[in-house]
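K.L.:
this one's structure only:
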């Protein structure tokens, strides 16, 4: 496993001329998703990143033992790391901690349609998502940007903090109910269930935020954010039996596409600038799968 050099990334940041950090740890132009949730402060980020690094290492070691970890010279590993190398410099302004992360990108042989970025910049793709969806580089960048956004916005720490707060509130409600002569355990259980439903909503919001920030990262890196539309159209073709929207941690595909399109005015100028062409001269984005229309 090779770690992308932090010093190289910082140097690249100077070359690309990254914008000064805004008060909400986001670039001054492009998308605006506001400040990060204060709930993430309940769980120390450093501790979560340490746990993530250990878990990531164990996952890679297990994959290597099973001969499922793609070697450094695998064409798809080279491809993924090249895309990450372009994107990571633009990720740094979103979170000051990202400058200290030991970024890694690895590929695991599996039919799973999955990819993730753990706190601390530990990225993994599964061959299933590359092969099943026949991903273009632009679509890979949209997925990678989305997953990196989760780490940058500290969604893991935020969810852990919210979960702890929900659990504590349920217990307090149970104690209060007992003081009033009610069944405290039953009340706490009902409150806990309601909390779990609320957490699903929080997760969907995190997924939407990941899409939006991921678009920004992809566009700045020279990858077409319109690929987010074709990506979710492809996902819809292989995910016909999705769970009901209100019980899913992910927004429905059509909702994601609408949200992605809504932010084109913010990100397409960034993409055009990265490609060195005028916005008016950008050709439509063309999918590599028949039946999926061009995206204007």
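P.N.:
Cool, the structure landed. These numbers come from a predicted model, not from an experiment.

K.L.:
use CA for all of it now, contacts and neighbours both
P.N.:
OK.

K.L.:
show me the helices in the stretch 101-250 of the chain, by range?
P.N.:
Taking DSSP state H, counting those that start in this stretch as the criterion, the stretch 101-250 of the chain contains helices spanning 127-132, 137-152, 155-179, 184-220, 227-238.

K.L.:
what's the angle between the last one and helix 137-152?
P.N.:
Put simply, helix 227-238 runs at 100 degrees to helix 137-152, going by axes from the mean of the first three to the mean of the last three CA atoms, to 10 degrees.

K.L.:
helix 227-238 vs helix 184-220, what angle?
P.N.:
130 degrees.

K.L.:
show me which residues of helix 227-238 are buried.
P.N.:
Buried residues in helix 227-238, counted by 16 or more other CA atoms under 10 Å: 227, 228, 229, 230, 231, 232, 233, 234, 235.

K.L.:
and what of stretch 57-66?
P.N.:
60, 63.

K.L.:
endpoints of stretch 105-124, how far apart?
P.N.:
Chord length of stretch 105-124, first to last residue, is 6 Å (CA to CA, to the nearest Å).

K.L.:
use this one as the comparison:
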């Protein structure tokens, strides 16, 4: 729903840069979930993503492929839009897609401004979380994490997922201006560049209304059906994303599940998952400057590392 300016937090906002923490390395033996178990589960999630796009639901126009040396130039090498077609009538009327889309206008583009959260927006967050927890994808993720001892119950996991993704923290010291969900699914402008922004739904919707200018792509994964994985270059207004990685055609619950699986089991490091027989690495980061609950860390970022 459209933002209203009812502030729940009135904190002074001091604009300053904040870097994502450096990934930490630890021996795999410390983890309750093994690498093979994570890959097996991710394969199941890939197969069970019932709300993903099917053949013909999305048509991409990739146009110019660029090398890594060209990705930071901001040169527009593609004259047409990335998305030639998306079956909105089929995909975006599905509950979790509709619930995701209702959240995307709740955020301020630039860091450094307090994110107000109205009662209506809290209701939208709860509806989205309730919606994804009704899907097979999240049910399987819940069962796995509980069986490995990360959580004691579905409700315990659900409450923690809400905090890790929607809990507010500051990327510009002095104001609650960010969250994991805003960073990953909405995207932010931080230090004059696009930061985060890994939702194909947000990418499509903003391109449709002329806010996104697709420049080129640098990586196309081996998948021939959806979800697929791409790395692209684009501008949001006049701000550049030199390399942005996306699941394309996935459902919102699949994105949340894959990122949460890796964040909970392999925080602050690369996490190897498997989709359709092909492996993929997902990078996760925690926000180490503040915490919630029993010293738990908010999710700072998560994305396909391609």
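P.N.:
Looks like it came in fine. Quick caveat, the model's predicted, so the values are computed rather than measured.

K.L.:
what's the TM-score here?
P.N.:
The TM-score (TM-score structural alignment, normalised by the length of structure 1) is 0.33; 166 aligned residues with a CA RMSD of 6.5 Å.

K.L.:
need the buried residues of helix 227-238 of structure 1 in a markdown table (columns: distance to residue 215 of structure 1).
P.N.:
Compiled in a markdown table, the buried residues of helix 227-238 of structure 1 are given as follows (distance: CA to CA, whole Å):
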| residue | distance to residue 215 of structure 1 |
| --- | --- |
| 227 | 9 |
| 228 | 8 |
| 229 | 11 |
| 230 | 13 |
| 231 | 12 |
| 232 | 13 |
| 233 | 16 |
| 234 | 17 |
| 235 | 17 |
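
K.L.:
sort out which one of those residues lies nearest residue 83 of structure 1 for me.
P.N.:
Set against residue 83 of structure 1, the nearest of the buried residues of helix 227-238 of structure 1 by CA to CA is residue 227 (14.5 Å).

K.L.:
what's around the closest residue to the closest one other than its chain neighbours, how many residues?
P.N.:
What sits nearest to residue 227 of structure 1 in space, not counting adjacent residues and going by CA to CA, 6 or more residues apart in numbering, is residue 139, at 5.3 Å. A count of nearby residues for residue 139 of structure 1, using other CA atoms under 10 Å, gives 25.

K.L.:
which strands and helices sit next to the helix or strand residue 270 of structure 1 falls within?
P.N.:
In this assignment (DSSP states H and E), residue 270 of structure 1 forms part of helix 264-275. If you count contacts as 3 or more CA pairs under 8 Å, 6 or more residues apart in numbering; DSSP states H and E, helix 264-275 of structure 1 packs onto helix 184-220.

K.L.:
can I take it that residue 285 of structure 2 is in a strand?
P.N.:
Yes: judged by DSSP: H, G, I helix; E, B strand; the rest coil, residue 285 of structure 2 forms part of a strand.

K.L.:
how many neighbours does residue 278 of structure 2 have?
P.N.:
12.

K.L.:
meant to ask about residue 213 of structure 2, not that
P.N.:
Close neighbours of residue 213 of structure 2, defined as other CA under 10 Å, add up to 24.

K.L.:
helix or strand for it, just tell me which one.
P.N.:
Counting by DSSP H and E, residue 213 of structure 2 is part of strand 212-220.

K.L.:
what helices and strands are in contact with the helix or strand following that strand?
P.N.:
Later in the chain than strand 212-220 of structure 2, the nearest helix or strand by DSSP H and E is strand 228-236. In terms of contacts (3+ CA pairs under 8 Å, 6+ apart), strand 228-236 of structure 2 is packed against strand 212-220, strand 239-248.
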